[in-house]
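K.L.:
no sequence on this one, just coordinates:
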């Protein structure tokens, strides 16, 4: 997951205003007692940060990846 994708999911799944507050202020033990923003700044993989945030907020797996209607399927190999 890229940083851009992380922030898109924050905006889509949590709402832009609420999501940005959570990433700035919610301290997560799973991220070493850091906020998601601090964890990203420390070099923790955005996917790990996203899962930690979703787990803390009890977001079901089916809702973690936003609205799939607007996402393209990955290219076939």
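P.N.:
That came in fine, so what should we check first? All figures in this text were calculated on a predicted structure; none of them were measured in a lab.

K.L.:
For the rest of this, base every contact and every neighbour count on C-alpha atoms.
P.N.:
Noted.

K.L.:
wouldn't residue 9 be in contact with residue 71 here?
P.N.:
No: in this structure, residue 9 sits apart from residue 71 without contact. The criterion is Cα atoms under 8 Å, and the distance is 11.5 Å.

K.L.:
quick one, which of the two is more surrounded?
P.N.:
A count of neighbours by other Cα atoms under 10 Å puts residue 9 above the other of residue 9 and residue 71, at 19 against 9.

K.L.:
The more buried one sits in which helix or strand?
P.N.:
Under DSSP states H and E, the secondary-structure element containing residue 9 is helix 3-9.

K.L.:
Find the residue at the geometric middle of this structure.
P.N.:
Most central residue of the chain, judged by C-alpha distance to the mean C-alpha position with Cα atoms, centre = their mean, is residue 50 at 3.0 Å.

K.L.:
What ranges does this protein have for its helices?
P.N.:
Across the chain, reading from the start of the chain, the helices by DSSP state H fall at 3-9, 16-25, 36-41, 46-56.

K.L.:
here comes the other one, which I'd like you to weigh against the first:
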């Protein structure tokens, strides 16, 4: 998962405004007590951060892997 895919997945699942707040402020124990933003800045893979965020926010597992799919390339 690329960072742009992570950002799109967060926006799709939580909405742009609330998603930014979660990424910036929610401390995730699965990421060593860091926020998603801090984990990404420290080099954590975007997919790992996405899955930790999904688990913390009780996102149904059916939506954990479908979000963040890249948009088709424009011709």
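P.N.:
Yes, it's here. Please read these numbers as outputs of a predicted model, since none were measured by experiment.

K.L.:
and the helix holding residue 9 of structure 1, which stretch of structure 2?
P.N.:
With TM-score structural alignment applied, helix 3-9 of structure 1 matches the range 3-9 in structure 2.

K.L.:
The matching stretch: average distance to aligned residues in structure 1?
P.N.:
Superposed on structure 1, stretch 3-9 of structure 2 shows a mean distance of 0.3 Å to its aligned residues (mean Cα distance after the TM-score superposition for structure 1).

K.L.:
thinking again about what came up before, and the residue nearest to the centre of structure 1, how far from residue 31 of structure 1?
P.N.:
For residue 50 of structure 1, the distance to residue 31 of structure 1 under the criterion Cα to Cα, to the nearest Å works out to 10 Å.

K.L.:
gap between residue 21 of structure 1 and residue 72 of structure 1?
P.N.:
As for residue 21 of structure 1, its distance to residue 72 of structure 1 is 29 Å (criterion: Cα to Cα).

K.L.:
Skipping adjacent residues, who's closest to residue 17 of structure 2 in space?
P.N.:
By the measure of Cα to Cα, 6 or more residues apart in numbering, the closest residue to residue 17 of structure 2 outside its immediate chain neighbours is residue 11, 7.9 Å from it.

K.L.:
isn't the one you found right up against residue 23?
P.N.:
No: checked against Cα under 8 Å, the pair residue 11 of structure 2 and residue 23 is beyond contact range at 10.5 Å.

K.L.:
Look at these two and report which has more neighbours.
P.N.:
With neighbours defined as other Cα under 10 Å, residue 11 of structure 2 and residue 23 compare such that residue 23 has more, 21 against 17.

K.L.:
Okay then, goodbye and thanks.
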